[in-house]
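Colleague: model this:
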Amino acid sequence: MASSLWKTINADLYRYHGQTGMRAFISTYLEVPGFRFTYYMRKVAFYSRYKKSFGLFAYLYNRARYQHYRFKYGFDISPTAHIGPGLYIGHFGGVVISPYAVLGKNVNIAQGITIGATRRGENQGAPTIEDRVWIGANAIIVGKITVGHDALIAPGAYVNFDVPPNTVVLGNPGKVVSDSGSVGYVNNQIETEG
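Modeller: Coordinates of the predicted model:
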């Protein structure tokens, strides 16, 4: 159980500098707000499932740290969102991800992004973001849509439609403008089974 938590945290850590280990953990924890927040978000998600095994104190302590960094950095990302290993948060401020969203492995997100659910219309629900997707600053992705693997959502794009794999979406309203995708944008990718 706990080994899967540390595998995921190490995958997140690796995305920042291409290293793991205690020295990389300490320097990244101290210097990178996105990693520090993600660390506590992962722990809250884990301890909420295993409170009886690890104790209520561990859950409450990590929940308090998560809430502190949530407000300090402006990350509104629920621990109940399904977020794969290798999450990279490039800058802090104004990040909103629906608790019902699904994010794959090696996803990059920037400041000001919203990945939100809609409650009406044909796309009622939350987005699924597949592996190796790069999402630029102030992009908005809403509704029960799928952003295909290796896609790039440009800064400021508004996306409420399915995005094919290996494409670039630009503008508001968003349009697919290229088939070059996120190649070269998603660095220090982690390899995982499955």
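
Colleague: CA only for contacts and neighbour counts going forward, please
Modeller: Will do.

Colleague: Correct me if wrong: K51 contacts Y59.
Modeller: Yes - with contact defined as C-alpha atoms under 8 Å, K51 counts as touching Y59 (6.5 Å).

Colleague: between those two, who's got more neighbours?
Modeller: Y59 (20 against 15; other C-alpha atoms under 10 Å).

Colleague: Check the gap between the residue nearest the centre of the chain and I135 for me.
Modeller: Nearest to the mean C-alpha position of the chain, counting by C-alpha atoms, centre = their mean, stands L87 at 4.7 Å. As judged by C-alpha to C-alpha, to the nearest Å, L87 and I135 stand 12 Å apart.

Colleague: in the chain, which spans are helices?
Modeller: For the chain, the helices defined by DSSP state H occupy 2-17, 22-31, 33-49, 51-54, 56-73.

Colleague: Go through those helices and pick out the most buried.
Modeller: Each of these was scored by mean neighbour count; the highest is helix 33-49, a mean of 21, by mean count of other C-alpha atoms under 10 Å.

Colleague: So which other helices or strands are in contact with that helix?
Modeller: Applying 3 or more C-alpha pairs under 8 Å, 6 or more residues apart in numbering; DSSP states H and E, one finds that helix 33-49 contacts helix 2-17, helix 22-31, helix 56-73, strand 88-89.

Colleague: and this one, so I can compare the two:
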Amino acid sequence: MSGYSIIQKDFYRESEQWLSTIQIWKKCINPNLHFVYILRMAQKYQKKTFLNIFWKMVLRHYQIKYGFQIYPETKIGEGFYLGHWGSLVINPDTIIGKNCNIAQGVTIGQQNRGKNEGSPVIGDEVWIGANAVIVGAVTIGNNVLIVPNSYVNFDVPSNSVVLGNPAKIIPTANATDGYINRKV
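Modeller: Purely as a prediction, here's the structure:
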């Protein structure tokens, strides 16, 4: 799998097939996949002046069109999957691991004061449900399922389910089984 590009790995999560460039373009009719493609191109060309400006402009257009506020500075591992089209905000200082799913309405934000000042670090194989909020310099472990509408402003250990507002942690060995499919 190491020979495949990060874009191919992202698209594999959706189709469970390794796609050619033409096949990837055909899949871009889906707004979620189209945005991920544009985001990855903006990330790829961050250090090249003209292409950086071009892809940032294209990304900005699609941020407004699709309602995804994710920036090229955000560090996102391979196998990134946006489950649904709709409002989504991720702070550019956030770090997201491999094979993560994020649903619509999610906010992953920075906290500007207090003991958790900063942005989240999210591990591998994390599923974040609709309208969940994760704020502050918190660490979310690997294999974590964050239930829709949960508010998380504290560290979450690996192998956990998080639910509620205020959120509670339930240790679960197979927290994301059936939620994180087609891992790369």
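
Colleague: which bit of structure 1 covers stretch 53-70 of structure 2?
Modeller: Across structure 1, the stretch matching stretch 53-70 of structure 2 (TM-score structural alignment) is residues 60-77.

Colleague: which residues touch that stretch?
Modeller: The contact list for stretch 60-77 of structure 1 (C-alpha atoms under 8 Å, 6 or more residues apart in numbering) reads 33, 36-37, 40-41, 43-44, 92-99.

Colleague: try it again with 7 Å
Modeller: 37, 40-41, 43-44, 92-98 (C-alpha atoms under 7 Å, 6 or more residues apart in numbering).

Colleague: how about P164 of structure 1, what's its match in structure 2?
Modeller: So P164 of structure 1 corresponds to P157, using TM-score structural alignment.

Colleague: Setting the sequence-adjacent residues aside, check what's closest to its match.
Modeller: Excluding the flanking residues, the one nearest P157 of structure 2 by C-alpha to C-alpha, 6 or more residues apart in numbering is G141, at 4.9 Å.

Colleague: Now do the residue mapped onto that neighbour from structure 1: how many residues are near it, please.
Modeller: Mapped onto structure 1 by TM-score structural alignment, G141 of structure 2 lines up with G148. The tally of other residues near G148 of structure 1 (other C-alpha under 10 Å) stands at 21.

Colleague: again with N166 of structure 1
Modeller: 19.

Colleague: gap between it and G148 of structure 1?
Modeller: For N166 of structure 1, the distance to G148 of structure 1 - C-alpha to C-alpha - is 7 Å.

Colleague: still on that earlier bit, the residue nearest to P157 of structure 2 and I70 of structure 2, how far apart?
Modeller: For G141 of structure 2, the distance to I70 of structure 2 (C-alpha to C-alpha) stands at 21 Å.

Colleague: Equivalent analysis for A175 of structure 2, please.
Modeller: Separation of A175 of structure 2 from I70 of structure 2 (C-alpha to C-alpha): 26 Å.

Colleague: Could you do I76 of structure 2 as well?
Modeller: According to C-alpha to C-alpha, I76 of structure 2 stands 10 Å off from I70 of structure 2.

Colleague: for E117 of structure 2, same thing?
Modeller: 20 Å.

Colleague: if you count what's nearby, which of those two comes out ahead?
Modeller: Under the neighbour definition other C-alpha under 10 Å, E117 of structure 2 and I70 were set side by side, and I70 has more, 20 against 14.

Colleague: how much space between that one and Y37 of structure 2?
Modeller: Counting by C-alpha to C-alpha, the gap from I70 of structure 2 to Y37 of structure 2 is 12 Å.

Colleague: I am finished for the moment; much appreciated.
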